[in-house]
Structures are given as structure tokens and as C-alpha cells.
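J.: just to be clear, the model below is a prediction. Sequence and coordinates:
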Amino acid sequence: MFRYVLLVSIIIVSFPLYAATWHITYPKAEFEGDKRADYPRDLLELALSKTNVRYVITPSEGYLRQSKAIRKLKENIEINVVWSMTDRQREAEMTPIRVPIAKGLIGWRMLVTPKNSAFYRQEITNFVDLLSFIPVQGIDWPDTKVLQASGFNVATSQDMLEGYELVKRNEVDFFPRSVIEVLQELAAEQQGSGLAFKPKLVIRYPSAMYFFVNKRNKTLAKVIETGLNRAIDDGSFDELFLKYHGEMIKHFDLEQARVFQIENPLLPFQTPIFDERLWYDPVSNTLDTLK
């Protein structure tokens, strides 16, 4: 019995070259010109290239909001992998590959607001000051509950684009966006929108963005996990991370920012928070640690 289990394990991890071609479909970006999918897609392709599987990786036919993409994945329709911030519910409904693809930076939030807003001009010296302002988050995003748990009166939007519209119309005070998203999103906004992130002010909570697959697709989960770990071991994971995020980390100068640390009550206990290979802290680490 032991020899049989061992043999099955070897077959699963080796992924022989003669196996059938894997067709990997991921959610197409939410809107034309959305570059946020570039890094996760390239990381997924890097991971697959580290295994012996033959694969074809393509986007879905149409643009997919995150909520719709997750629903399709759970129903095993059209797509077979998504990337998303994790929480207990998502890990119960899908299979997570517990390698944080953004090394925890998804939880470092810059606060987007109009430059002419009271919030932009207001000096924030303590957390109570910050709680007097209203943020917006997606109605079904884990971030919404994370902020509510810390006392924020959170307005909700159907998606990211509506969130930006609400903040542009001054219907809310700020829109917390992760450091890996915000520059691309602001660049995609029309010139003259007047939006900016509030300098040297950050909300940070422990979180992870993972690749997820359908609950029944255990083999694909193992393929991706194996590829990611091989990329970590040979340094190509961090090389790609730096290619996409190195200059951005320097741009924000986060070690000089006022960082409000809040708890994340939705973080699953299985999160590998003590595996130092998987995380990057832009305040306590330097980029040299990734080289």
C-alpha cells in the first residue's frame, strides 16, 4: 500500500512530457487596457514552464468581473484558474494554491482621492482621524469586511470602475488600492480626473493573493504549486516580481510613510505567514533581499 501511494505521488509531481496538453483559461481583464493581469498571467506561465506538462494558456473570450470569474470557476465553466485575494469563504469554495503571488503587497493600500478633496488636504495623525472618512470597496470583496472590522463606515461599489466613479464624484472620501494596482489604474484614468493617492499614508493588513482552481481540479492545483515552488527555488519568481514591481516599490517610498496596521479577521489559519520566502515587506526589507 505504501509503495502504491508513493508511486502515485511520483507520477503526480513528475508530470510526464507524454501527458495530454493542458488548456489553461484565465479571466480576461475587466476592461480594455487593463494591465493588472499581466503579472499574474506571466507568473502562471512561468510556473507552468517549470513543470513537464504541455500547456496552452489563453484568456476567456469576454471581459470578466472578479465576482463573475469566481462564479464561473466554481461552476467549472469557461475558465479553470483565477487569481484573487484570499479569505475563508473563497478557500472553502475553491482550491487555493497557497503561494502569495504578490508576496503580500496586495495588503498594502494607498488611498486614492481627488486632489481637491478635504481628505487629501487633511493631516491624518492617528487612526481615529482616518476613521472619520468614508472609504469605498467592492461589495463582495474581502477588503470590505476587513475595513468594517476595524471600524470604517465602508461604502460599496459593484466593481473597481464604479469605485473610481464614486471617489471622483466625491460621494466617498477615498478608495484604498494596493500598491501593485494603483499606479496602473491611475494611469488608465482619463487625464483631468484629478485623482491621486494621498502621499505617505498607507493602510496595511496581512493578506495574500493566490491562484485558485476548481475544488475538483486537484491535479492542476498540484501542477501550479509545483511550478511556483520551483520558480521560488531557482530565483525566477523573485526576478519576475522585481521586473513588475521593483520600480513601483521605490516610487512609493513606503519606509517614510505613516502605516496604519489593521487586522484581517478573514485570513485563513492555513496562510503560510511564517515562510519568509513567500513575503516581501517594503518597510523592513530592501529590494536587495530578492536578488
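T.: Right, received. Where do you want to start?
J.: please count neighbours and contacts with C-alpha atoms only from this point.
T.: OK.
J.: which other residues reach the helix or strand encompassing residue 6?
T.: Element membership for residue 6, per DSSP states H and E: helix 2-14. Outside of helix 2-14, the residues within contact range by C-alpha atoms under 8 Å, 6 or more residues apart in numbering are 51-52, 219, 222-223, 226.
J.: and the helix or strand following that helix, what does it pack onto?
T.: Counting by DSSP H and E, the next helix or strand C-terminal to helix 2-14 is strand 22-28. Under the contact criterion of 3 or more C-alpha pairs under 8 Å, 6 or more residues apart in numbering; DSSP states H and E, strand 22-28 touches strand 55-63.
J.: this is the other structure I want to compare:
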Amino acid sequence: MPLNFTLISILNVAFVCMFFSHSAIAAKDQVLIQKIAYSDIGHEDYYFTHLISLALSKTEHQYGKASLVEQSYRNIDKRLRSELHARNIDVIWSPTNEELETEFLPIKISLLKELGNYRLLLIRPEMQPEFSKVKTLNDLRQFKGGMSSQWTDAAIMEANGLPLVKAVGFSKLFKMLAAKRFDYFSRGLYQIQTEVNRYPELQLVIEKDLMLHYPNHVYFFVHKDNKALAERLTAGLELAMKDGSFDTLYNSIPRYRWGLEELNQHRRRVIYLDRTAKDVR
């Protein structure tokens, strides 16, 4: 989602509507999300905002019409979690973990399907010969990765003995990689194809031989007391999966199609990380 909140991150979307359950009990009129450029299909959050819209449209007959409304909040993981706690926003999406599922109400539908489980590496081009020698997890431990200190992925990688240089933020990690502060930047298979071209002046490339794997489901999360919204999104997503519109949206994202093609080529060495591992450093 790099939520972890997926940033790329977590998005808050607001929609104005009245929610009605089968017993005709109304929920709040307005739901808020962070303001982003979600009209750009290359943007990290395009898919998630359009998926929310799709789920809402599928349930209009039961809950009434709804429209998305933007709110201005800084796109920082901990800030967005705080705003969700305060009910200043109503939905976030992120790779799940135990802490999130305790704090909030998860909608346990894997939004990225299998793409969320795989990661590729951004590197400096001169490092490719060194990474081509990597055959095992232990080999990869000889290199330093870069990661946001707020992302779930950082804890997983460190628990598997992978040394990391951590920072707060996202864009600075690309510059730190180019400046040789670390050797690689692990990015989601669903993210990396557009990100590699985001900073052409840095001359970063996608590593050619490796792929990381660990279970990594991205869910929508709402406030624990907002069961009406959870029920509506769940119902809408299930209807979209049943009628094929979920897959139509999913497959319309160019970088998702690229990721699926890359995955189906089976040409990379897959290094498996244990999501339940204790720190082995």
C-alpha cells in the first residue's frame, strides 16, 4: 500500500451520504479522506479511492447515494491513524498487522490480491553485478536496505535479519539510495514500475534477478465504532467481486498489469521472508 500505510500511502476519502442498515438506522452523513491527486491513474492511491467509489456505488440501493469529499491532512501514517481515532477521517488503507487490527475495524478483503505479497528492489545500476550473486536470504543480509521507520515492512525485514537504514518519509529514501546511504530500496511489485521513473535524475533501476515474498494483505480500516461504514464497504466489495467490476478496476491499472506480467514470467529468484519471525540479528 509504501501504508505501510501504504502511501503510498494511506488515503482518507470523504463521502457525503446517509447510511441505512436493514433496520433503517442512519449513520453519519459525511466520511473524510486525505486530499490527493487520485484522478491520475499512475498515482498510488488512484486504485484505492476508485475502489471505495465502486463499493459505494454497488450499495446505493441499500444505503443511498454517496460522493467522495476531500479533506486536507498531511500524508503521514501516524497522523492519519490519529485522525481516524478522532473520527476526523473515516477510512484508511494499509498493509495489515496485529496493531492495526486491534486499533481499528479491518475489512478483511485483500485489496491487492497476490501483488501485495511480492517486492522488487530499486538499486543503483552499478550494483547489479553484486545483486546477481545473491542466491539466499543470508546472501541478501550482506547488503543494507532502506525503509521508512513507520512501515510494517521495516519490522518484517529486520525480524528476518536484514539490516536497514530507516528514515521518516518517502521521497527522501530515493535520494538516500542514490547518495549510497544504503544499497537497495524494497518496493511493492504493484508500485515499482512507476516509481523507478519518478526521479530520472537519480538514475535508479529495478534489480533484474530477485524478488522478495512474504504475506502482506492490504485492507481498508475504519473506526471500531463505525460498523455501518464497515458493513457497507464489505457488501460493496463483495458485490464488485461477484459481478467482475472489482477485477475490471484492478486490471485497468497499468502498473498492476506490469506486476502480474513480471510475476507470471517466473524468471526471478524468490527469497522468502518469514512474517512471523523474531529478530534474528
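T.: Okay, I see it. These numbers come from a predicted model, not from an experiment.
J.: superposed, what's their TM-score?
T.: Superposed pair, TM-score by TM-score structural alignment, normalised by the length of structure 2: 0.81. Supporting alignment: 252 aligned residues with a C-alpha RMSD of 2.6 Å.
J.: just to revisit the earlier point, need the contacts of helix 2-14 of structure 1 in a markdown table (columns: secondary structure, neighbour count and distance to residue 256 of structure 1).
T.: Formatted as a markdown table, these follow (DSSP: H, G, I helix; E, B strand; the rest coil; neighbours: other C-alpha atoms under 10 Å; distance: C-alpha to C-alpha, whole Å):
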| residue | secondary structure | neighbour count | distance to residue 256 of structure 1 |
| --- | --- | --- | --- |
| 51 | coil | 22 | 41 |
| 52 | coil | 16 | 44 |
| 219 | helix | 13 | 44 |
| 222 | helix | 15 | 40 |
| 223 | helix | 21 | 40 |
| 226 | helix | 21 | 37 |
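J.: okay if I get these as a markdown table plus distance to residue 97 of structure 1?
T.: Output for the contacts of helix 2-14 of structure 1, formatted as a markdown table (distance: C-alpha to C-alpha, whole Å):
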| residue | distance to residue 97 of structure 1 |
| --- | --- |
| 51 | 15 |
| 52 | 18 |
| 219 | 11 |
| 222 | 8 |
| 223 | 10 |
| 226 | 10 |
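J.: what do we get in structure 2 for residue 161 of structure 1?
T.: Taking TM-score structural alignment, the alignment pairs residue 161 of structure 1 with residue 171 from structure 2.
J.: residues contacting its match?
T.: Neighbours of residue 171 of structure 2 in contact, by C-alpha under 8 Å, 6+ apart: none.
J.: do you know how far it is from residue 255 of structure 2?
T.: From residue 171 of structure 2 across to residue 255 of structure 2, the span is 19 Å (C-alpha to C-alpha, to the nearest Å).
J.: what ranges does the stretch 51-200 of structure 2 have for its strands?
T.: 66-71, 92-95, 105-107, 118-123, 145-148, 164-167, 184-188 (DSSP state E, counting those that start in this stretch).
J.: make JSON lines out of those and add distance to residue 136 of structure 2 and mean neighbour count.
T.: Converted to JSON lines, those look like this (distance: least, C-alpha to C-alpha, whole Å; neighbours: other C-alpha atoms under 10 Å):
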{"stretch": "strand 66-71", "distance to residue 136 of structure 2": "45", "mean neighbour count": "18"}
{"stretch": "strand 92-95", "distance to residue 136 of structure 2": "25", "mean neighbour count": "28"}
{"stretch": "strand 105-107", "distance to residue 136 of structure 2": "34", "mean neighbour count": "21"}
{"stretch": "strand 118-123", "distance to residue 136 of structure 2": "15", "mean neighbour count": "24"}
{"stretch": "strand 145-148", "distance to residue 136 of structure 2": "15", "mean neighbour count": "24"}
{"stretch": "strand 164-167", "distance to residue 136 of structure 2": "17", "mean neighbour count": "18"}
{"stretch": "strand 184-188", "distance to residue 136 of structure 2": "16", "mean neighbour count": "24"}
